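Participant: Here is a sequence with its predicted model. Questions after.
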Amino acid sequence: MTNAPDFNLDAELEATTGWDDEDAFTSGYADEPDPEAPSTGDQDLAERHALRRVVGLRTELEDITEVEYRQLRLERVVLVGVWTEGTVADAENSMAELALLAETAGSEVLEAVYQRRQKPDPATYVGRGKVDGIKEIVDATGADTVILDGELAPSQLRNLEDKLKVKAVDRTALILDIFAQHAKSKEGQAQVELAQLQYMKQRLRGWGGNLSRQAGGRVGADGGGIGGRGPGETKIETDRRRINDKIAKLRRDLKHMVGTRETKRAERRRNAIPSVAIAGYTNAGKSSLLNRLTDAGVLVEDSLFATLDPTTRRTTTADGRVYTMSDTVGFVRHLPHQLVEAFRSTLEEVADADLILHVVDGSHSDPEGQIAAVREVLAEIEADKVPELVVINKADAADPMVLARLRQREPHSVVVSARTGEGIAEALATVESELPRPEVSFEVLLPYERGDLINRLHQKGEIESLEHTADGTRVTGRAHEDLAGELAAYAL
């Protein structure tokens, strides 16, 4: 693979239009607008006209053997964003995350640009004049795909493809593609396919208006054949009907799978087994933490959305009480609504938990933004009322000042490193202390032949004192209502 030719957008514009970089485009990061400077509306005119290059996000490979291997499967992409609110750092963090998502999907990022606007353009997302600048970047770099940092309307995608002559993909489609690559279980694959079909149904389109052509007349050459002649459906109507049929089938299949998951949850509730759910931003270290806490042995990978299929492990407290701990799918900013709906049965593991371990990447450039994004999804699945313990992970790689800031912002938190084991003992002790306690106090004298009750008390109750006497075992403590009922016959 040869390097793309050097391309100077500012020089090209100055040569062809007489504009310099102060008129329309700026390269690199510009300072935030001065609030006292003259402005049009709420923003400075120069800010509105700036199409900014994001430096350092190009991911072209250097090793020739790796290049030859990956060139066969990688899409070459240009990233485009619209910055509507927040600081320059917020815009850069969002673009950096989009680059990570693109790489996770198997793409090579060639260039990344964003524009400051009050709101995205309703026709082309970026300003109409900036589309020409993006097309020059696409042509110069040889990109075959443009990825937009937002959820675009079908008309916006169509308009951009018409003007850029390459494929346009929005953030939602990119995340759906990653989920499709990583789903392993039958349920996970069905959930992703359902989300993709729901997204696709609203965005059916084709080149040259071929989707609006009716299947009437002699259509043998088009594959219609017998039964397809006459004033039938348009192709887009046929495709939409097929998608609706497939969605209905997937919903039926998932309903059956949900029944199996609900049966397992009901069994845990009936046996009064507390549950802990590990939730958090993607790649925050949730699976590593589960492995460290329970020796689960689940896949750990330094990539976004490595875990899509939830894993539940049974474990015990230091005093012998049994509880479960579940790893769940990671969240991300602007997680597509279709995914939240499709994965609702999986995410119910979080909503039904007795305690949420909210894992945060302490080494990330914007951990507060990750916390806000996760809590937004937790509220959407009605899990925001579940008790929460913030676990600040990756302490070995984090700035101590950032850790101190997070601890002050989140007083109910612990700092750990799932990689080195730092803080794990404190985290476990905190989890065990916050598990729901049995509600009924008891004091009983159990015959020695009822060792089974002693064992169940160790697993599902709390033993405060235990004394072996000549008449049996004297026990005081707390138990759940069903177990307390069995103990009532031996009450003192």
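Facilitator: In hand now; what should we look at?

Participant: From now on I want contacts and neighbour counts done on CA atoms only, so please keep to that.
Facilitator: Noted.

Participant: Which residue ranges of the stretch 301-450 of the chain form strands?
Facilitator: Counting by DSSP state E, counting those that start in this stretch, residue ranges of the strands within the stretch 301-450 of the chain are 311-316, 322-327, 355-361, 388-393, 413-415, 440-446.

Participant: So for R171, which of those sits nearest?
Facilitator: Closest approach to R171 among the strands of the stretch 301-450 of the chain (Cα to Cα): strand 355-361, 22.1 Å.

Participant: can you give me the strands for the stretch 151-300 of the chain?
Facilitator: With DSSP E, counting those that start in this stretch as the criterion, the stretch 151-300 of the chain has strands at 167-170, 275-280.

Participant: Next one for the comparison:
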Amino acid sequence: MPNDTTHDGDQLELAERHALRRVAGMSTELADVTEVEYRQLRLERVVLVGVWTSGTLTEAENSLAELAQLAETAGSEVLDGLIQRRQSPDPSTFVGRGKVAELRDAVIASEADTVIADGELSPSQLRNLEQEVKVKVVDRTALILDIFAQHAKSREGKAQVELAQLQYLVPRLRGWGETLSRQAGGRAGGAGGGVGTRGPGETKLETDRRRIRTRIARLRRDIAGMRVARDTKRADRNRHGIPSVAIAGYTNAGKSSILNRLTGAGVLVENALFATLDPTTRRAHASDGRDYTLSDTVGFVAHLPHQLVDAFRSTLEEVAEADLIVHVVDGSHPDPAAQVRAVREVFADIGADTIPELLVINKVDAVDPETALLLHSDWPDAVTVSAHTGTGIDALRAAIEDRLPRPAIDVKVIVPYIRGDLVAKIRARGEVLALDHLEDGTHIHARVDEGLAAELTSFAR
């Protein structure tokens, strides 16, 4: 491929992504859950708050810096960030009582309209913290869900994100005053309530929860139907013995850039977290003629919300059922080892921890020589590349080809010249060990899959 340093691929969706970007969050005050959009919270001016429970201060600061990146990706302006050292998050307000007052002062001083917590808050923590700081409070999970909702493009991706949002939303529905009442029940009707106001009744929140659960059930059915098409395509590749390679790793590590370099796919590349949600699969050709597929997958992140792992399980199966995982790491990140640990935790969650892994350290063009030596000493078997400049891409391609599974059955055949289609199949699906063009046909010694071996039985020599 040409060594083009001006862009990655054709950037087919980048202009559209920028044109459609909007600032949105999640609203829990629903007018009608069957019609409203669930992300109506403005995330414009935010203050971040984190609780440092373990590890070093640097690790805690890196986590808050990542939260700032997430907030900016969602369209926010980060004004301030606070970290509190505690053995565990406060069960009432996430941060301690004294820290709440300090957080409130920071919100007033910066004129922020939202607080984002670096963790998943329980419904009571969310409510209590909101009452104390007097502005909207969003946790890390809601923020990631919002980014996914902004970036989802395919029908399947949108359905998966909506499912994750609704699963997160159900226990956090809340309202105030009159908005809660649809019909009073029991003594709530009281004197003066009149006929029709007494009885079991149903609050607005109960109605919303019922409607959301109905919507969740429908989304699960829709996603299951979409999964059938994905499974059919995967089964077709497996039937034809085409090895699959999944490019996985931390968000913004450069997975899409590497796919573009390897295949010229023209996949969207953007310096933002979770730019890729909809997986892209492209066919590639090894130097020995064999075909294999490369799939770009959704990026992972530390403390990836379990709702997303559940909703995106059918997509993540591209990783779990691959023959090889190309695990991309951002070498320029302050703590790449933490990223590797976070990604491998997700691998374990989806049953992909037993699949062969090729570690790739990307962005070496942005790393100083001393750091490059440290990375090499930590991961001596890793391939170092720069998807931006093209450095190391040929070595990566060779490393992938070397780790592709070898066809199982050894065959020696004489293929008549009129059956050039069989020769093409052997080249694409098998490993050619020797080939000679003789008078009676093409003599081939190769290793092939079981299906192709059966097809070649009549040509054995």
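Facilitator: Sure, I can see it. For clarity, every value in this text was computed on a predicted model and none was experimentally measured.

Participant: how about the strands of the stretch 151-300 of the first structure in CSV, adding mean neighbour count and distance to T17 of the first structure?
Facilitator: Below are the strands of the stretch 151-300 of the first structure laid out as CSV (neighbours: other Cα atoms under 10 Å; distance: least, Cα to Cα, whole Å):
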stretch, mean neighbour count, distance to T17 of the first structure
strand 167-170, 20, 27
strand 275-280, 28, 49
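
Participant: separation between E434 of the first structure and L357 of the first structure?
Facilitator: E434 of the first structure sits 11 Å away from L357 of the first structure, going by Cα to Cα, to the nearest Å.

Participant: for E267 of the first structure, same thing?
Facilitator: Applying Cα to Cα to E267 of the first structure and L357 of the first structure gives a distance of 22 Å.

Participant: who has more neighbours, the two?
Facilitator: L357 (26 against 11; other Cα atoms under 10 Å).

Participant: Show me what R290 of the second structure lines up with in the first structure.
Facilitator: Using TM-score structural alignment as the criterion, R290 of the second structure maps onto R321 of the first structure.

Participant: burial count for that match?
Facilitator: 20.

Participant: ok, it - contacts?
Facilitator: Residues in contact with R321 of the first structure (Cα atoms under 8 Å, 6 or more residues apart in numbering) are 458-462.

Participant: Tell me who's in contact with the aligned partner of L457 of the first structure in the second structure.
Facilitator: Under the alignment (TM-score structural alignment), L457 of the first structure pairs with I426 of the second structure. I426 of the second structure makes contact with 432, 446, 448, 452, according to Cα under 8 Å, 6+ apart.

Participant: what do we get in the second structure for E237 of the first structure?
Facilitator: In the second structure, E237 of the first structure lands on E206 (TM-score structural alignment).

Participant: Please report how far that match lies from V170 of the second structure.
Facilitator: Per Cα to Cα, E206 of the second structure is found 10 Å from V170 of the second structure.

Participant: for G299 of the second structure, same thing?
Facilitator: G299 of the second structure is 26 Å from V170 of the second structure, by Cα to Cα.

Participant: Compare the two and say which one has the larger neighbour count.
Facilitator: Between G299 of the second structure and V170, G299 has the larger neighbour count (other Cα under 10 Å), namely 23 against 17.

Participant: which one is that one nearest to, not counting chain neighbours?
Facilitator: In space, and not counting its chain neighbours, G299 of the second structure is closest to T251: 4.0 Å by Cα to Cα, 6 or more residues apart in numbering.

Participant: shouldn't the one you found be in contact with V301?
Facilitator: Yes - if you go by Cα atoms under 8 Å, T251 of the second structure and V301 touch, sitting 6.1 Å apart.

Participant: These two: who's more crowded?
Facilitator: Under the criterion of other Cα under 10 Å, the comparison of T251 of the second structure against V301 puts T251 first, with 24 against 20.

Participant: Need the counterpart of that one in the first structure.
Facilitator: By TM-score structural alignment, T251 of the second structure lines up with T282.

Participant: residues contacting that match?
Facilitator: By Cα under 8 Å, 6+ apart, the residues touching T282 of the first structure are 304-305, 329-332.
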